[in-house]
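Undergrad: No letters, just coordinates:
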């Protein structure tokens, strides 16, 4: 049976090793890492999936912001990475982790503007993410535009830049 625990309860090197197995050692070069550069994951929204004492998955959420060209500054959450032990992928662990993180964000009042880079069919079907408001967003790296997804009533639609939010959540 899968149990969710705060990712802070897991040794950081075990989390990093799982991320390397799931995404490769060059994962730090990805655009999502650049968007959240210099900030720590949000502890209340970052979890590990454990089964019989073994780490089988993780999810992390990050404080980022949208700096609108119109002066609008929107605090946002970046969801991901969602990492699952490669031998356990396609078994629903990632979906359960994502649902748990989103439910936790909702309970904490932090679900008004969430973004991620991912498969639009999957994240749209199961979690209501889409690219309808992200077309004019700028990000610090390459992305397939249809994979830059968002959900929440406070998601901005105009032109602006996504980047790290260096302030503490209140």
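TA: Sure thing, it's come through. These numbers were taken from a predicted model, which means no experiment stands behind them.

Undergrad: Please make it C-alpha for all contacts and neighbour counts, starting now.
TA: Noted.

Undergrad: Can you give me the distance of residue 116 to residue 36?
TA: Residue 116 is 11 Å from residue 36, where distance means Cα to Cα, to the nearest Å.

Undergrad: hey, what's in contact with both of the two?
TA: Shared contacts of residue 116 and residue 36, defined by Cα atoms under 8 Å, 6 or more residues apart in numbering, comprise residue 78.

Undergrad: State the three-state secondary structure for residue 109.
TA: On the three-state scheme (DSSP: H, G, I helix; E, B strand; the rest coil), residue 109 is labelled coil.

Undergrad: Relative to residue 123, how far out is it?
TA: Distance from residue 109 to residue 123, by Cα to Cα: 21 Å.

Undergrad: Neighbour count for those two, which is higher?
TA: With neighbours defined as other Cα atoms under 10 Å, residue 109 and residue 123 compare such that residue 123 has more, 20 against 9.

Undergrad: Contacts for the one helix or strand the more buried one maps to, please.
TA: Residue 123 is part of helix 120-127 when elements are defined by DSSP states H and E. With Cα under 8 Å, 6+ apart as the test, helix 120-127 has contacts from 99, 129, 130, 131, 146, 147, 149.

Undergrad: in this protein, which spans are strands?
TA: Using DSSP state E, the strands of the chain run over 2-6, 47-51, 54-68, 73-84, 114-117, 137-138, 148-151, 160-164.

Undergrad: Return the distance of the last one from the chain's centre.
TA: Averaging C-alpha coordinates over strand 160-164 and over its chain gives two centres that are 15 Å apart (Cα atoms, centre = their mean, to the nearest Å).

Undergrad: by how many degrees do that strand and strand 54-68 diverge?
TA: Note on geometry: by axes from the mean of the first three to the mean of the last three Cα atoms, to 10 degrees, strand 160-164 and strand 54-68 are set 140 degrees apart in direction.

Undergrad: what packs against strand 160-164?
TA: Contact here means 3 or more Cα pairs under 8 Å, 6 or more residues apart in numbering; DSSP states H and E; on that basis strand 160-164 packs against helix 31-35, strand 54-68, strand 137-138.

Undergrad: hold the first one in mind and look at this next one:
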């Protein structure tokens, strides 16, 4: 049995050990890290799965944007990494973490929807993330700041169907100055 809690309630080094176990110590070189480079995770969308005193899963979400080739900027939330301890896989931890983050980003659970909460994106296995409503139907012309497999660039919700680069979301003050 496991419980979900805010990720901030778990020591940061425990999260790092879990991510290393799930994705390898070389994970920092992946394109997903470049997409969210320089921004902090959305604390209200980051959760831990805890069994007793052990961290057995985590999810983090990040403020990103589609910087359209047409000059538009669409705020989105990048979901992931979603990590589950290898010893605790296939018991619903990943699904529980995903649904909690999706509901919270969408304004459910009695909280105000965050900026970009209707547009979610991730890089992942389409067969797994289909159960959460993610697909590649709108991401055909999106680019990322590094190599990726196009069929693994997935989105959910109100997402733009424009060409552009997905990257860190600029703070609101910077968006206002450039508008």
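TA: Structure's in. What do you need? What you see is a predicted model, and the numbers here were worked out from it, not measured in a lab.

Undergrad: Tell me how they score on TM after superposing.
TA: The TM-score (TM-score structural alignment, normalised by the length of structure 1) is 0.94; 166 aligned residues with a Cα RMSD of 1.1 Å.

Undergrad: TSV please, covering the strands of structure 1 and showing distance to residue 17 of structure 1 and mean neighbour count.
TA: Converted to TSV, the strands of structure 1 look like this (distance: least, Cα to Cα, whole Å; neighbours: other Cα atoms under 10 Å):
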stretch	distance to residue 17 of structure 1	mean neighbour count
strand 2-6	17	16
strand 47-51	13	21
strand 54-68	10	23
strand 73-84	10	23
strand 114-117	21	23
strand 137-138	30	18
strand 148-151	26	24
strand 160-164	24	22
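
Undergrad: Of all these, which one comes closest to residue 32 of structure 1?
TA: For the strands of structure 1, the distance to residue 32 of structure 1 is smallest for strand 114-117, at 6.9 Å, taking Cα to Cα.

Undergrad: Give me the range in structure 2 that the closest one lines up against.
TA: The counterpart of strand 114-117 of structure 1 in structure 2, counting by TM-score structural alignment, spans residues 120-123.

Undergrad: how close does that stretch sit to structure 1?
TA: Here the mean offset of stretch 120-123 of structure 2 against structure 1 after fitting is 0.3 Å, by mean Cα distance after the TM-score superposition for structure 1.

Undergrad: returning to that earlier point: tell me which of the strands of structure 1 lies nearest to residue 19 of structure 1.
TA: strand 73-84 (5.9 Å).

Undergrad: Superposed on structure 2, what's the mean shift for that closest one?
TA: Mean deviation for strand 73-84 of structure 1: 0.4 Å (mean Cα distance after the TM-score superposition for structure 1).

Undergrad: what is the orientation angle of that strand with strand 160-164?
TA: Going by the same axes, to 10 degrees, strand 73-84 of structure 1 makes 60 degrees with strand 160-164.

Undergrad: now for strand 73-84 of structure 1, which elements pack on it?
TA: helix 12-23, strand 54-68, helix 93-107, strand 114-117.

Undergrad: List the buried residues of the third one.
TA: Read that as helix 93-107 of structure 1. By neighbour count on 16 or more other Cα atoms under 10 Å, the buried set for helix 93-107 of structure 1 is 93, 94, 95, 97, 98, 100, 101, 102, 104, 105.

Undergrad: so how far is residue 82 of structure 1 from the first one?
TA: For residue 93 of structure 1, the distance to residue 82 of structure 1 equals 9 Å [Cα to Cα].

Undergrad: And the fourth one, by the same measure?
TA: Using Cα to Cα, we find residue 97 of structure 1 at a distance of 8 Å from residue 82 of structure 1.

Undergrad: joint contacts of the two?
TA: Joint contacts of residue 97 of structure 1 and residue 82 (Cα under 8 Å, 6+ apart) are 57, 58, 59.

Undergrad: Run through the residues that contact the alignment partner in structure 1 of residue 135 of structure 2.
TA: Using TM-score structural alignment as the criterion, residue 135 of structure 2 maps onto residue 130 of structure 1. By Cα under 8 Å, 6+ apart, the contact set of residue 130 of structure 1 is 120, 123, 124, 148, 149, 150, 151.

Undergrad: Without its sequence neighbours, what residue ends up closest to residue 130 of structure 1?
TA: residue 149 (4.8 Å; Cα to Cα, 6 or more residues apart in numbering).

Undergrad: gap between the residue nearest the centre of structure 2 and residue 127 of structure 2?
TA: In structure 2, the residue lying closest to the centroid (Cα atoms, centre = their mean) is residue 79, at 1.2 Å. Note on residue 79 of structure 2: its distance to residue 127 of structure 2, by Cα to Cα, is 16 Å.
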